[in-house]
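Asks: no sequence for this one, just the structure:
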């Protein structure tokens, strides 16, 4: 089989980014051959101005709609319906992304509100996952997933933008999180849950 058409056929059916190692094993080629062919395909699509592109994200390769044609796909697939994360969920996800692995109580301390409901939503959507326990307290730690990287279009966490330009008070936030974690009434209504039910 010709390598490039074979790669295109396989990548058309993957539901998550395929690694070069896996593709090389399946197609019985060397990783170098596969890596070179993938880059050549990506360049060819760019030159041709195709409606899709081949990206290296989350440790693998996958086809994506070219950003310029996103409105067309959105109109067809979503038919005007959009499922967006709430502001609370986005803030919580950002805290996990930049401070991972991190416990729910530490995320709540940074945000200043109980984030249990939002964390459940992020877990259900596959954007965060458990990452062991904190030795001192036994609290469950959380981190972002490969799906998070994929949705953000990142190859790895090192591509997250620097916080300094966007958070002038980053030092104050850091100092606050080193203090005791605020206590929350477990019997009180979870305002974040309410947000999830109405907005997510």
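Replies: Cool, got the structure. Quantities reported herein were computed from a predicted structural model and do not represent experimental measurements.
Asks: Please count neighbours and contacts with C-alpha atoms only from this point.
Replies: Will do.
Asks: For the chain, which segments count as strands?
Replies: 52-57, 60-65, 102-103, 128-133, 140-144 (DSSP state E).
Asks: Out of those strands, which one sits most buried?
Replies: With neighbours defined by mean count of other C-alpha atoms under 10 Å, none of the strands of the chain is more surrounded on average than strand 102-103, at a mean of 22.
Asks: In a markdown table: the strands of the chain, plus distance to residue 95.
Replies: What follows is these, written out as a markdown table (distance: least, C-alpha to C-alpha, whole Å):
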| stretch | distance to residue 95 |
| --- | --- |
| strand 52-57 | 21 |
| strand 60-65 | 25 |
| strand 102-103 | 9 |
| strand 128-133 | 11 |
| strand 140-144 | 10 |
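Asks: and the comparison structure, right after this:
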């Protein structure tokens, strides 16, 4: 490398380019950038907040905290997400369960799990998975209804799902007064879904006589 290629102390490579000037403005919070004069840029503020959250944060909430237009915040979040993907970062910024949060990129998930859990993974039992599936597709649903679908009592399993934050109470049935249950935003987060509308359709997996079986119950 020639001496002329080595940046001098205090110099910013690319500062003479339009992109470099914009990056400097973003970092310094100068007028013309994302930030306000003397303060952090919008992107820096978003990164700082999202770095410490333990659940997805809605765009409107971030806009209120930062006192910026929601549309501007939404655009900045999507730009950051695209930037992280394009640069191949080990983390990802995703919109999940009505909000935004940092996640480990899929390619690095196995390494992180090995580090955090030392190879030990806490998994839901088959009974818990069945019960969770019934709640997800039939919600709001009572424990009696879940038991009717599974053919076995699900009281203990339901308590486990509630304790893990995957299921929560959703009022009572107006006729039977039975407690109803539904999935939580944490459930959406764990499955990487924005809403229940993104659940896969069940029709392709159901038997042809499902309607007759349903009427017989």
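Replies: Here it is on my side, so go on. Everything numeric in this text was worked out from a predicted model, so none of it was measured.
Asks: in the first structure, which residue is closest to the centre?
Replies: residue 148 (1.0 Å; C-alpha atoms, centre = their mean).
Asks: aligned partner of residue 146 of the second structure in the first structure?
Replies: Aligned counterpart of residue 146 of the second structure in the first structure: residue 107 (TM-score structural alignment).
Asks: Is its match in contact with residue 119, as I believe?
Replies: No - contact criterion C-alpha atoms under 8 Å: residue 107 of the first structure and residue 119 do not qualify, at 9.4 Å.
Asks: Mutual contacts of these two, please.
Replies: residue 92 (C-alpha atoms under 8 Å, 6 or more residues apart in numbering).
Asks: residues in contact with residue 51 of the first structure?
Replies: 65, 66, 69.
Asks: Per the alignment, the first one pairs with which residue of the second structure?
Replies: Alignment note (TM-score structural alignment): residue 65 of the first structure maps to residue 104 of the second structure.
Asks: Apart from its chain neighbours, what residue comes closest to that match?
Replies: Distance criterion C-alpha to C-alpha, 6 or more residues apart in numbering; nearest residue to residue 104 of the second structure, sequence neighbours excluded, is residue 91 at 4.4 Å.
Asks: corresponding residue for the one you found in the first structure?
Replies: Per TM-score structural alignment, residue 91 of the second structure is aligned with residue 52.
Asks: Burial check on the alignment partner in the second structure of residue 156 of the first structure, number of neighbours?
Replies: In the second structure, the residue matched to residue 156 of the first structure (TM-score structural alignment) is residue 195. Using other C-alpha atoms under 10 Å, residue 195 of the second structure has 14 other residues around it.
Asks: Quick check: buried residues in the longest helix along the second structure?
Replies: For the second structure, the helix with the greatest residue count under DSSP state H is helix 70-86. Going by neighbour count (16 or more other C-alpha atoms under 10 Å), the buried part of helix 70-86 of the second structure is 70, 73, 74, 76, 77, 80, 81, 84.
Asks: Where do the helices of the first structure begin and end?
Replies: Listed in chain order (using DSSP H), the helices of the first structure are 3-11, 20-27, 31-48, 70-77, 87-99, 104-111, 116-124, 146-152, 170-177, 191-199.
Asks: which of these sits most buried?
Replies: Highest mean neighbour count of those: helix 104-111, a mean of 21 (counted as mean count of other C-alpha under 10 Å).
Asks: ok, the closest residue to residue 102 of the second structure other than its chain neighbours - contacts?
Replies: Using C-alpha to C-alpha, 6+ apart and skipping the chain neighbours, the partner closest in space to residue 102 of the second structure is residue 93 (4.6 Å). Applying C-alpha under 8 Å, 6+ apart, we find residue 93 of the second structure in contact with 77, 80, 81, 84, 100, 101, 102, 103.
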